[in-house]
Each structure stands twice: as C-alpha cells, then as structure tokens.
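Chemist: Below are the sequence and a predicted model for it; my questions follow.
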Amino acid sequence: MTGIPKPGDGGLNRDDLVSTGKPSLGDLAVVSRLVREFVKFVLDTRAAWHAGEKGARDPLAMIEAEARQLGDIFLGRDVRFDAQPWNTDNRLGMVMRVLLPDETKHYGDPGAAPFMWLAAQAAEAAAFIEQGSDEVEARERLDRIVTDVTERLLGTRY
C-alpha cells in the first residue's frame, strides 16, 4: 500500500525517536514529570497567593510564564530537551490549535494553551476541595486530566 507511513520514514509520531542524551520528549517518565510538576507549581502558587505570601502577588502571571516555558519545551524550542519529530508547531501545535482553539487564540501560542487550560483544571480542583467537596474525587478527576494531557503531549492520544 502506498501512502501509508512506514517506520523509519518520519511519518509516524513515535518513529525515529532521537536521543542526544538530554531528557526526551518521547519518554513517558519525562513528559509525565513535567506535567505533574506544573500542576504542583499551580497548586503551590495558588496556596501561596491565598496565604498572602510576598512572592505570590501575581499568581496568574507566574503561572502563565511557567506555561509558556513548558510550551517552548513541548514545541521543540528549548535545547535542554530532545524534541522529537512530533514536537513541532506543525504537528503538536496543530493538534493543540484544534483541541484548545480559545486558549491558543487568547495566549497566542499553541504550546502555552494546554498548560493554561491545565492550570484552570488544577485551580478548579483546589476550589472544589476548599468548598468542602470530596478530596478523593477531585484528585481522581485531576489525575485523569493529567494523564490525558500527558498522552496528548506524547502524541499517543489525539
């Protein structure tokens, strides 16, 4: 059959994974850690703001800066990571434009969009718990969201 990408021709998301010894954006552990650390950052920043800590006077700006940095990583614009063929504006960026059109338009970057969306989900989970709702339920829902975002960033789910 012609037209079907074959392993090794760069046509499939996980083909031709490149390694230069840096953390790979094709590695589940690396991607999961980055996503989970972002969620922790959002929750910690929100808690610091609620506590009135000096360093958290503008939490949204802090979260957006972190989201933009992660967006740069996942769109292959950060040399500290092994970007894969999937980690481009034309591949992952296009998926994010379709999945998160409002966030992409608002933040002007398909890389920052999933992280700002994820930040909103994390803040929503924290508020749900603070209002006396079931913490286990909130954590389970947020964990499913984190898993979904991780899979989409890896290109294993569209």
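Modeler: Received it, and whenever you're ready, just let me know what you need. Here the structure is a predicted model, which is why all the values come from computation and not from measurement.
Chemist: hey, let's count contacts and neighbours off CA atoms from now on
Modeler: OK.
Chemist: The strand or helix carrying residue 142 packs against which elements?
Modeler: Residue 142 belongs to helix 135-154 when assigned by DSSP states H and E. Applying 3 or more CA pairs under 8 Å, 6 or more residues apart in numbering; DSSP states H and E, one finds that helix 135-154 contacts helix 28-50, helix 113-130.
Chemist: The shortest one to helix 28-50, inter-axis angle?
Modeler: Computed with axes from the mean of the first three to the mean of the last three CA atoms, to 10 degrees, the direction of helix 113-130 lies at 50 degrees from that of helix 28-50.
Chemist: now for helix 113-130, which elements pack on it?
Modeler: By 3+ CA pairs under 8 Å, 6+ apart, helix 113-130 packs against helix 28-50, helix 59-74, helix 101-107, helix 135-154.
Chemist: another structure for you, compare them:
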Amino acid sequence: MDATEATVRQFCKFVFDIRADFHAGIGPRAPIPLIETEARRVSAIITPTISKRSWYGLWHVLKELTAECNGDPVVAALLYLANQCTTAGDALNSGEDEADVRRRLDACVRDVAKRMV
C-alpha cells in the first residue's frame, strides 16, 4: 500500500469513527462540518503529490461535487468517499453481509486512491 492509499484509508477511519460517535450520542451534534474540515486537511497533504493529469481527471469525474468544494477535486473525491463509508455503514446496519460490504468499500477506496497518483 502506498502513502496516498494509507492516507485515504485513515480518512475513511476518521469518517467511521465520527459516525460511530455520533450514533452513540457521544460525538458532535454536527459531524458533517468535521468531516469536511478533515477532507480539506487531507487534501492539503495529498494535493502536492498528485499529478496534474490526475487532478484534472478527478475534476472531470466529479464536476458538480468539485464545484461545491470550491473547485478542489481532491476534497470532492474524499467527500464522495465519506458518502460511500456512510452507505457501507448503513448497509451493515441493515444486515448485509460484512464481507460483501467490505469488498465493495475496499474497491472504492483503492479506486479513489489510485486516481490520486
């Protein structure tokens, strides 16, 4: 696993931790701003290492979300991934097979990390 993928996986862990705390009633009342702030922090780490081709590729794939993220496609990709983490958590809570959910989310994480090279 390369450094970018490790950073992306740490971001996913952050999202899952914030979500778990929120649902347990011990976390912040508004977790979304914290996740957005973390996405911007992680973007500041990843963006200097990303190629221009990948940066524009992310922008092209996530045009609308990038526009909502002040033109930062790395933040957009991370927020897309946060949404996938939330969807995976909901799938687990509804009784879907953990191995299947994990496989789908892992494929998504690897894809996003690969696009940030």
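Modeler: Happy to help now that I have it. Keep in mind it's a predicted model, so treat the numbers as computed, not measured.
Chemist: Out of the helices and strands packed on helix 113-130 of the first structure, which gets nearest to residue 125 of the first structure?
Modeler: helix 135-154 (5.4 Å; CA to CA).
Chemist: Please give me every residue in contact with residue 29 of the second structure.
Modeler: residue 22 (CA atoms under 8 Å, 6 or more residues apart in numbering).
Chemist: Aligned against the first structure, show me the partner of it.
Modeler: Taking TM-score structural alignment, residue 29 of the second structure has residue 57 as its aligned residue in the first structure.
Chemist: Equivalent analysis for residue 110 of the second structure, please.
Modeler: Per TM-score structural alignment, residue 110 of the second structure is aligned with residue 147.
Chemist: Tell me the spacing between the residue lying closest to that match once chain neighbours are set aside and residue 149 of the first structure.
Modeler: Take residue 147 of the first structure and drop its neighbours on the chain: the residue closest to it by CA to CA, 6 or more residues apart in numbering is residue 32, 7.8 Å away. In this view, residue 32 of the first structure and residue 149 of the first structure are 9 Å apart by CA to CA, to the nearest Å.
Chemist: Also residue 132 of the first structure?
Modeler: Counting by CA to CA, the gap from residue 132 of the first structure to residue 149 of the first structure is 27 Å.
Chemist: what do you get for residue 65 of the first structure?
Modeler: 19 Å.
Chemist: Pick out whichever of those two has more residues nearby.
Modeler: In this view residue 65 of the first structure and residue 149 are compared by other CA atoms under 10 Å, and residue 149 has more residues nearby, 21 against 14.
Chemist: show me the contacts for that one.
Modeler: So residue 149 of the first structure contacts 35, 114, 118 (CA under 8 Å, 6+ apart).
Chemist: Aligned to the second one, what sits in the second structure?
Modeler: Right, residue 114 of the first structure. Match for residue 114 of the first structure (TM-score structural alignment): residue 77.
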